[in-house]
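Novice: pasting the structure only:
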């Protein structure tokens, strides 16, 4: 495996070098970088031309300019990258850092959400093949996949941003809205849960009535402007997740999995009260990251210690419970600050930019500001990527379900959940690893259309501006990041194959 990795890495360096030369030549020959100044009537035109020639080294042959750039890239191995300056004399290093941080915030969240939801939907539709749920999900995923991004972005701006901002000033529902919402949610729920005709009717009626009663009740409690989970709400939801995850993974009768999950839920419920002052007065991103790691690591070892022969499964369920409990605690504190955030920003969902200029809120209010700015572009990218992940997962699961070892597992009397998640799901993830790796690497390059529509100054904007201005420095910085990411994630996908299936050795 090591030999394969080294061989792949060496070949990738050669590909990067050849591609960089080709891209550099194409960019510098795509136009005249001095065109705007040659047509200018400014009195200091000659001085401006002289400065731009100096900034872009236009008095040197192209191969020498490229060699200077390559030497600057070589300094990255010493953590001293020198990517030159753009045509205005601004260091490309600083431009790249700002663009990469902006794009990573957008892309990472969208990719993770699309990957998780896509895999879950794909597994569910494969298990329920040719059902109403399967047909409905297939229709919706292809609909989302075929939507033009710019058109979907405009629709989200109109209804999810402008419409919501108008509604949140005085949240209310008309009787027609309650009836229509109840009918739609009831229909979707009966499709999702399936069952006999009688069960579908009961599910539909119960869900429709619940929605029609819950929405005005939450309005009366002012939940939409002042939401609260509270200590009890976080604890209840954490325990519900622990029971649900145990039931899905092993069944509630398996005490070796159930006990660590419940202990983790209890621990998360207690810690949210004990650490309340930390979350109010001392919170920062490093504390959240450290807390998230501990919320996974500690329950993992609890599950390993108490799981016996089911140690791996118990550790996984306990770790997931700990992570969800920690996440619910964070959500609760965001809810607690929502009313103050609305007071500072009455129209919370913005349609342009990655954050509100000169926003002066506390940590939680700043997170809410950046989160609401992320909402629309993240949702657009998620909807587009969701279709690919769900369809590939579904087809992969269906293919794996036809294998002999799956039939053997069922003939041995194993529970269906064990057959699906322990035997079929793991092997079905192998092709998904390739798709996810290339998708994430591609999106790191910047969702150019999405960033343009929502006014994000990310990698796509950096690339487009460099091309428009016939400026190779920003374009080559973009290439360096995206090309390296593509190679790195392709290599990680190969390694992930061996983790998923130890029989795979290249």
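Specialist: That came through fine. As the structure is a computational prediction, the values presented were derived from the model and not from experiment. Numbering: from 1, shown residues only.
Novice: can we go C-alpha only for contacts and neighbour counts from here?
Specialist: Fine.
Novice: What is the distance between stretch 213-227 and the centre of its chain?
Specialist: On the basis of CA atoms, centre = their mean, to the nearest Å, stretch 213-227 sits 29 Å off its chain's mean C-alpha point.
Novice: can you list contacts of it?
Specialist: With contacts defined as CA atoms under 8 Å, 6 or more residues apart in numbering, stretch 213-227 is touched by 168, 171-173, 178, 335-336, 338-339, 342.
Novice: give me that answer again for 6 Å
Specialist: The contact list for stretch 213-227 (CA atoms under 6 Å, 6 or more residues apart in numbering) reads 335, 339.
Novice: in that stretch, what counts as buried?
Specialist: Buried residues in stretch 213-227, counting neighbours by 16 or more other CA atoms under 10 Å, are found at 215-216, 223-225, 227.
Novice: Can you flag which of the residues you listed belong to helices?
Specialist: Those of the buried residues of stretch 213-227 mapping onto helices are 215-216, per DSSP state H.
Novice: Buried residues, stretch 228-235. List them.
Specialist: For stretch 228-235, by 16+ other CA under 10 Å, it's 228-230, 234-235.
Novice: Check stretch 423-430 too.
Specialist: 423-425, 427-430.
Novice: burial measure for residue 375, as a count.
Specialist: Number of residues near residue 375 (other CA atoms under 10 Å) recorded here: 20.
Novice: Could you do residue 323 as well?
Specialist: As a burial measure, residue 323 scores 24 neighbours (other CA under 10 Å).
Novice: these two touch, right, it and residue 293?
Specialist: No - using CA atoms under 6 Å, residue 323 is not in contact with residue 293; the gap is 8.3 Å.
Novice: Go through the buried residues of stretch 423-430 and name the one nearest residue 454.
Specialist: Of all the buried residues of stretch 423-430, residue 454 sits closest to residue 429, with 33.2 Å by CA to CA.
Novice: Which strands or helices does the helix or strand harbouring that closest one pack on?
Specialist: Taking DSSP states H and E as the definition, residue 429 sits inside helix 425-444. Where contact means 3 or more CA pairs under 6 Å, 6 or more residues apart in numbering; DSSP states H and E, helix 425-444 is packed against helix 472-500.
Novice: what angle do the helix it packs on and helix 425-444 make?
Specialist: Here helix 472-500 points in a direction 180 degrees away from that of helix 425-444 (axes from the mean of the first three to the mean of the last three CA atoms, to 10 degrees).
Novice: So which elements touch helix 472-500?
Specialist: helix 425-444, helix 459-468.
Novice: quick one, which of these is nearest to residue 262?
Specialist: Nearest to residue 262 among the helices and strands packed on helix 472-500 is helix 425-444 (25.4 Å), distances taken as CA to CA.
Novice: Check which residues of the helix or strand following that closest one are buried.
Specialist: As assigned by DSSP H and E, the chain's next helix or strand after helix 425-444 is helix 448-454. Neighbour-count burial for helix 448-454 flags 448, 450-454 (criterion: 16+ other CA under 10 Å).
Novice: let's bring in a second one:
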């Protein structure tokens, strides 16, 4: 494996080198970097032109300029990056740091959401092949796949930002709208779960009734402007997550896993009460530190209570603890929503990644950055969701026809065990390649999304550099996307060996 990784790294380095030369040459020949100054009527125009020629090295041959960039970029391997300056004399390294942090916040969130939702719907459609639910999901998958990014972004700005901001000033949901929402969600849930007619009617009717009652209650208590979850909801979500993980991994017949997950939930709820004061206004180091403690507690519960199912118990406890941590973060953020609306009456902005000079508590600042993430994240998620859904469905259908799956069913294993233990893991093998390419592709594909939503990220860096015929920002963009592609493909190769032990040989 070590020799394989080193060989791949060497080949990838040669590909990056060749690509960087091509990108550099194409950029510097894409226009005239002095055009704006040549058309200027400034009396100091000649001095400005001479200064820019010196700053950008335009008096040097292209290969010498490229060599200067390459030697500076190679310093990143030892922690001394020197990516030069842009035509205004600003350090490209500092520009790249700000742009990369902004874009990665967007791309990582969109990728995770797309993977989770795509795998979920892909598995359901494979299990429910040729059903009405399968056809509906397939239709929307192709629709999202062919969706123009700029068009979807403009629609989201209109309905997800402008009209939502108008509605949240005095929120209310009419009775007709409430009933329609309940009926639609009831129809979707019964279609996803399936069953005979009686079971479908009970599932759909129960879901619709629950949704109607919940929305009516939210309207009555003005939950839209003063939301909260509280300990009961956190406990219910945690117990539900734990029960789901037990059902998907070992089943409730394995008491050791049940005890490990139950202990994780119990200790998590106690910790929620114990650290309530700290979580009122924490910092990022404190928040990540508490999450690390939660993970350690979960793994310890799985280790000491799992017995012969120790590995399964640790995995189930870890996922349960992570879901609990996310629920607690959501609870604290929702508790700060009312105060945030007083500072920001129109919370969803159509431009920018955060409010300039925003002054609020930790959770209010968290909401400010989080609300700006919603719309561009949704755009990128919808585009990637289609690919993950279709690839997961195709992979699952292929795996479900294999002999070892038929053997597992013939041995009397439940359908849950056949799907989760035998089919799902093997269906993930081709999906790892898609994840690797998609992550790197989203960084480059975010150029249009960032332009529409006014994000100062990698897309803005690339677009500005290309418009100004400035190779510094463009090459910084190429460096990040190229390295991301290499690293993600390497992780995909390593994941193959983890998912299928035969590949290790």
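Specialist: Looks like it came in fine. This is a predicted model, so every value here is computed, not measured.
Novice: Residue 491 of the first structure: which of the buried residues of stretch 213-227 of the first structure is nearest?
Specialist: Once CA to CA is applied, the member of these that ends up nearest residue 491 of the first structure is residue 227, at 44.4 Å.
Novice: Against residue 333 of the first structure, how distant is the closest one?
Specialist: For residue 227 of the first structure, the distance to residue 333 of the first structure (CA to CA, to the nearest Å) stands at 10 Å.
Novice: from the middle of its chain, how far away would stretch 262-271 of the first structure be?
Specialist: 27 Å.
Novice: List of residues touching the helix or strand where residue 70 of the second structure lies?
Specialist: Using DSSP H and E, residue 70 of the second structure sits within helix 62-74. The contact list for helix 62-74 of the second structure (CA under 6 Å, 6+ apart) reads 81-83.
Novice: So residue 152 of the second structure versus residue 462 of the second structure, what's the distance?
Specialist: Separation of residue 152 of the second structure from residue 462 of the second structure (CA to CA): 22 Å.
Novice: tally of neighbours for residue 314 of the second structure?
Specialist: Neighbour count for residue 314 of the second structure, taken as other CA under 10 Å: 26.
Novice: In space, what's closest to it - neighbours in sequence excluded?
Specialist: Distances taken as CA to CA, 6 or more residues apart in numbering place residue 302 nearest to residue 314 of the second structure, at 4.0 Å, with adjacent residues excluded.
Novice: Next, count neighbours for residue 349 of the first structure.
Specialist: Residue 349 of the first structure has 23 neighbours, counted by other CA under 10 Å.
Novice: What of residue 339 of the second structure?
Specialist: Using other CA under 10 Å, residue 339 of the second structure has 17 other residues around it.
Novice: which SS class is it?
Specialist: Three-state assignment for residue 339 of the second structure (DSSP: H, G, I helix; E, B strand; the rest coil): helix.
Novice: same deal with residue 413 of the first structure?
Specialist: With three-state DSSP as the criterion, residue 413 of the first structure reads coil.
Novice: how many neighbours does it have?
Specialist: By the measure other CA under 10 Å, the count of residues near residue 413 of the first structure is 9.
Novice: ok, it to residue 58 of the first structure distance?
Specialist: To residue 58 of the first structure, residue 413 of the first structure is 74 Å away according to CA to CA.
Novice: What residue in the second structure is paired with residue 209 of the first structure?
Specialist: For residue 209 of the first structure, the aligned position in the second structure is occupied by residue 209, per TM-score structural alignment.
Novice: Neighbours of that match, how many?
Specialist: By other CA under 10 Å, 14 other residues sit near residue 209 of the second structure.
Novice: and residue 296 of the first structure, what is it in contact with?
Specialist: 319, 322-323.
Novice: ok, back up a step: once aligned to the second structure, how far is the helix holding residue 429 of the first structure on average?
Specialist: Helix 425-444 of the first structure, aligned to the second structure and superposed, deviates on average by 1.0 Å (mean CA distance after the TM-score superposition for the first structure).
Novice: Residue 340 of the second structure versus the closest residue to residue 400 of the second structure other than its chain neighbours, what's the distance?
Specialist: In this structure, residue 400 of the second structure finds its nearest non-sequential neighbour in residue 423, 6.2 Å apart by CA to CA, 6+ apart. From residue 423 of the second structure across to residue 340 of the second structure, the span is 46 Å (CA to CA).
Novice: same check, this time on residue 427 of the second structure
Specialist: Counting by CA to CA - residue 427 of the second structure and residue 340 of the second structure are separated by 44 Å.
Novice: so how far does stretch 186-193 of the second structure sit from its counterpart in the first structure?
Specialist: On superposition with the first structure, the mean distance recorded for stretch 186-193 of the second structure (mean CA distance after the TM-score superposition for the first structure) is 1.5 Å.
Novice: what residues are up against the residue nearest the centre of the second structure?
Specialist: Geometric centre of the second structure, nearest residue: residue 109, 2.1 Å, by CA atoms, centre = their mean. With CA under 6 Å, 6+ apart as the criterion, no residue contacts residue 109 of the second structure.
Novice: distance from the host helix or strand of residue 248 of the first structure to the second structure after superposition?
Specialist: Residue 248 of the first structure is part of helix 230-249, with elements assigned from DSSP H and E. Its aligned residues in the second structure lie a mean 1.9 Å from helix 230-249 of the first structure after superposition (mean CA distance after the TM-score superposition for the first structure).
Novice: Helix or strand next in line after that helix, which one?
Specialist: Scanning forward in sequence from helix 230-249 of the first structure by DSSP H and E, the next helix or strand is helix 255-274.
Novice: by contact count, what packs against that next one?
Specialist: Packing contacts for helix 255-274 of the first structure, counted by 3+ CA pairs under 6 Å, 6+ apart, involve helix 230-249, helix 311-336.
Novice: ok, now with 10 Å
Specialist: Packed against helix 255-274 of the first structure by the contact rule (3 or more CA pairs under 10 Å, 6 or more residues apart in numbering; DSSP states H and E) you find helix 230-249, helix 276-281, helix 285-306, helix 311-336.
Novice: Out of those, which one sits most buried?
Specialist: A comparison of those by mean neighbour count, using mean count of other CA atoms under 10 Å, puts helix 311-336 on top with a mean of 24.
Novice: can you give me the angle that helix makes with helix 230-249?
Specialist: In terms of direction (the same axes, to 10 degrees), helix 311-336 of the first structure departs from helix 230-249 by 150 degrees.
Novice: Before I go, just wanted to say thanks for your time.
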